[in-house]
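Trainee: Please find the sequence and the predicted model below.
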Amino acid sequence: MRGNPAIAANGATVVLREDAGKTIIEAHGDWTIDTIGRVDAPIRQVEASVEPDKIVIDLSHLGRLDTSGAYMLGRATRRCGIPDGDFHYIGEHPTARRLIEEIRQRTQVCPPETPPGFGFGNALGRIGAGLEAALSETVETIGFFGQTITTGLRTLVRPSSFRLTSAIWAMEEVGVNAMPIVAVLSFFIGSVVAYMGANLLADFGFAIFSVELIGISVLREFAVLITAILLAGRSDSAFTASIGAMKMQQEIDAMRVLGLDPFEVLVLPRVVACVLMAPLLTFAAMITGIFGGMLVAWSAQDISPAVFIARIHSELDWSHFWVGMSKAPVFGLVVAIIGCRQGMKVAGDVESLGRRVTASVVQSIFIVIVIEALFAMMYLELGI
C-alpha cells in the first residue's frame, strides 16, 4: 500500500493509494468550492495515468460536499463505461454518491473547439451553415407571422381583449414622434431629385419635365421607401429593445404565469400601430418631398410654385399616389413582425440583446428592399 497525501490545514485533502490493482482516491475534509483548488492536481494526475475502471473513491472520511466538489470527484470516473457503478465506491456518505451522479447527468464535457480552416471545403461548409441559418430564420418568421395573425383574428372575435392603450402609445412612438425626421429626410430627397432633373433635363431643353420626375419618383417610390427604412431603423430597433429587455427581466414569463398572452399584450398593439401609422407617415413624406422638389425647381429652374402645382395636377395620374400608399401597410407589417420577433428571441444577457437589435434592423431593411423590388415588378407587369 502506498500513500501520497495532498495535505492542507483546513478543507479538502486527498490521499492516493493502491490496493489489489486499484487506485483509491481517499477524500478527507470538506470538498467545497473554496477548498478544492488544492486537490485539483492530484485528481488530474489520476485521470491521466490510471484506467477509469480501476479507480475507486473512498467516501469514508469525506465531510461537507457541494456541487463543485462532487464534479471534481466524479470527474475521475467519467471516462468509464459505467461511471456510477458500485465498484467505484467504498465507504458511506449520506449525499455524496447521489450528488456526484446528479452533477454528472447535468454536465457535459465538450471537446476543445477546432480553429476554423481556410480551405475550399471549409468555405462551402460556412456557406451551407449560412444558408441553413437563413432558411431557419425565414421559417421561424413565417411561423411568428402566422401566430400574430391568429391572435389578431381571436381579438376580432373578442374586441374587449384588444389593448387599446398600448396601441395608442405605440402609434405615438411610431407615428407622431417619427414625423419630424421622416418629413425632413423626404424634403431633402425631393430636393436631390429636383437637382438631378435640373442638371440632366435642362441640357436638352426639357426642364419642365422635372416636375413629372419629382412627382412620380416621390409618390411611387421614394416616400414610402424612406418611410419604411426609417421605421426599420428607428421603431423596429425600439420594439426589439423594449421586448428584449422585458424578456431579460423575465417579465414575459410572469405574463404567462398570470395567464396573459404576450402576443396579445406586446406584439399585436405594435403591429396595429405600424400598419396604421405607416400610410400616414408615407403621406407626410410625399407632401414634404414634393415641396422640397418644388422649392429647388423654383430656385434652380425658375419654375414657379403655381406652374409646378398646376402641372402636377394636370400631368400626373392618381395611380402614382395609390401605388405608393398601397405599399405602406405592407412595409409597416413587415417591420413590426421582425422587430417583435427578434425581441421575443432575446436570451438572458445584454450581448444577446445587442445581436438581436442589430439583426432586427438589418433584416427589416433587407426585406423592405426585396418587397419593394417585387412591388415594382408586379406593377410593371400590371401596367399601373
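Mentor: Arrived safely, thanks for sending.

Trainee: going forward, measure contacts and count neighbours with C-alpha atoms only.
Mentor: Noted.

Trainee: Which residue ranges of this structure form strands?
Mentor: For the chain, the strands defined by DSSP state E occupy 4-6, 13-19, 22-31, 55-58, 62-65, 89-90.

Trainee: could the ones you listed be laid out in CSV, adding distance to Ala178?
Mentor: Output for these, formatted as CSV (distance: least, Cα to Cα, whole Å):
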stretch, distance to Ala178
strand 4-6, 69
strand 13-19, 66
strand 22-31, 60
strand 55-58, 68
strand 62-65, 59
strand 89-90, 69
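
Trainee: so which of these comes closest to Val275?
Mentor: Nearest to Val275, of all the strands of the chain, is strand 62-65, at 58.7 Å by Cα to Cα.

Trainee: Who are the contact partners of Leu213?
Mentor: Leu213 makes contacts with Val193, Ala194, Gly197, as judged by Cα atoms under 8 Å, 6 or more residues apart in numbering.

Trainee: Please compare the first structure with the one that follows:
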Amino acid sequence: MAGNATDDQLNRYACSGTLTITRAASTARELDAMQDPMTIDLSGVERMDTVGAYLIHRAMRDRNAKVTGASPEITKLLGQVADADHPTQVRPDERPGLIRVLEELGLWVTESGRTLVGLVGFLGATLIGFFNVARRPKRFRFNAVIQRFDVVGVRALGIIGLMSFLIGIVIGQQGAVQLQQFGAEVYTINLIGRLSARELGTLMTAIMVAGRSGSAFAAQIGTMKITEEVDAMRTIGVSPVEALVIPRMIAAVVMMPLLCFYAIVMSLLGGGIFCWVSLGIPPLTFTQRLQEVIPITDLWVGLIKAPVFGFIIALAGCFQGMLVKGNAEEVGSKTTAAVVQSIFMVIVLDAVFAVFFSTVGWG
C-alpha cells in the first residue's frame, strides 16, 4: 500500500507497500495535498508499476520534488518513464500548398503506375488461363458461364431498357428544342438515330454494366478472398483464373453486343414515341427516315466496340477483386476502384475508337 507521513513542515511524503494503478487515485490526491518543496521517500515501496512511476515522475517534473530511498529497479523504471515522457505532435506541421499538391500528384502517379503494371500482369494471367482451357476443353465450366449470362445479361434488361428508352426521349426533346428555331424538327430523327446507334447506346450500356456487373465481380471475388475460398481453390489444384475470371469475362464479352443492340432499339423506340407525341411525326415516317439517315457502319461501330468494353469491364472487376486482402473494408474500396477504373478505360477506349473509325472512313 502507499501512504504518507509528514514532518513539521508538511513537505515529506513516505510511500510504503505497493505503488500501482490500484492506488493511483489516492496517491495523486495525497501528492497534490503536499506542500512545496517536497521530498518523496520510496524506501518502503516493495513494488511499483508504470502508473505509479508516472505519478512520481510528474511530481518531479512539475513540482521539482526530490526522490530518496529508491531501489535500483524503481530508479530504472523512473528513468524509462522519464525517457518516454515527451510531447506528442497531434497535428503535423503545415507545409506549403505547392509541396502538398506535388506530393499528392506523385502518390497518384505512383499508384496509377502500380495499378497499370498489375493490370497488365493480370491480363497476361487471364490469357494464359484461356490458353489452358482451350488446350483442355474439359476444364471449361459451362454452367458457370451460363449463370454469368443470367447475371450480366438477362437481369440487366430491365434497367438498361428503361435507361435507353429515357435517353432516346431526352435526345429527341433537346434536339427538337434547338432545331425548332430553324424549322428543321424533322432532323431530330437524324440526331436520335445516329447518336443512339453509334455512341450513346454502346457507351451508356457499358457504363451501366460497369456499375452493375463490374462491381458485382469485384465484390464477389473480394469476398471469396477474405473467406479464403480462393486459397482453398489453389490448395486443391483449381485455378482461380479458370474458375472465377474466365466465366465472367466470357459472359461480359458475349452479352455486351446483345445488350448494346437492345439498348439501341429501346433508345430509338423512346425517340420515336417522342417524335410521334410532341412533333407529330408518325411511326412509319420515323422508321423510313431512320433507314435513310443511319448507315449500316454506325451499327457496326457500336457493336464492334461492345465486346471490347465488356472485356475491359470484366478485367477491371476481377482484377480489383483479386487485390482484396485483410478485412471487409477492402471489399468496398476495391469495388469502388473497379467501377471507376472500368468506366475510365471505357471512355478512353471510346475516344480511341472514335479517332480510329474516323481515320478508316467510318466517321
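Mentor: Yep, that arrived. From a predicted model like this one, the values you see are computed outputs, not experimental measurements.

Trainee: ok, and the most crowded of the contacts of Leu213 of structure 1?
Mentor: Taking other Cα atoms under 10 Å as the neighbour criterion, Ala194 ranks highest of the contacts of Leu213 of structure 1 with 29 neighbours.

Trainee: Distance check, the alignment partner in structure 2 of it against Gly302 of structure 2.
Mentor: Aligned counterpart of Ala194 of structure 1 in structure 2: Gly172 (TM-score structural alignment). To Gly302 of structure 2, Gly172 of structure 2 is 20 Å away according to Cα to Cα, to the nearest Å.

Trainee: what's the answer for Ala176 of structure 2, then?
Mentor: 24 Å.

Trainee: so where do the helices sit in the stretch 101-250 of structure 1?
Mentor: Along the stretch 101-250 of structure 1, counting by DSSP state H, counting those that start in this stretch, helices occupy 120-157, 164-171, 179-201, 210-217, 223-230, 237-248.

Trainee: circling back to that earlier point, now the contacts of Leu213 of structure 1 in JSON lines, with distance to Ile168 of structure 1?
Mentor: Below are those laid out as JSON lines (distance: Cα to Cα, whole Å):
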{"residue": "Val193", "distance to Ile168 of structure 1": "35"}
{"residue": "Ala194", "distance to Ile168 of structure 1": "37"}
{"residue": "Gly197", "distance to Ile168 of structure 1": "41"}
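
Trainee: Of those residues, which are reproduced in structure 2?
Mentor: Contacts conserved in structure 2 for those, using both residues aligned by TM-score structural alignment, their matches' Cα atoms under 8 Å: Val193, Ala194, Gly197.

Trainee: what's the closest non-adjacent residue to the first one?
Mentor: Translated: Val193 of structure 1. Among residues not flanking Val193 of structure 1 along the chain, Ile214 sits closest, at 6.1 Å (Cα to Cα, 6 or more residues apart in numbering).

Trainee: next one: the second one
Mentor: With sequence-adjacent residues excluded and distances taken as Cα to Cα, 6+ apart, Ala194 of structure 1 is closest to Gly293, at 5.0 Å.

Trainee: Can you tell me what the one you found aligns to in structure 2?
Mentor: Residue pairing (TM-score structural alignment): Gly293 of structure 1 is matched to Gly271 of structure 2.
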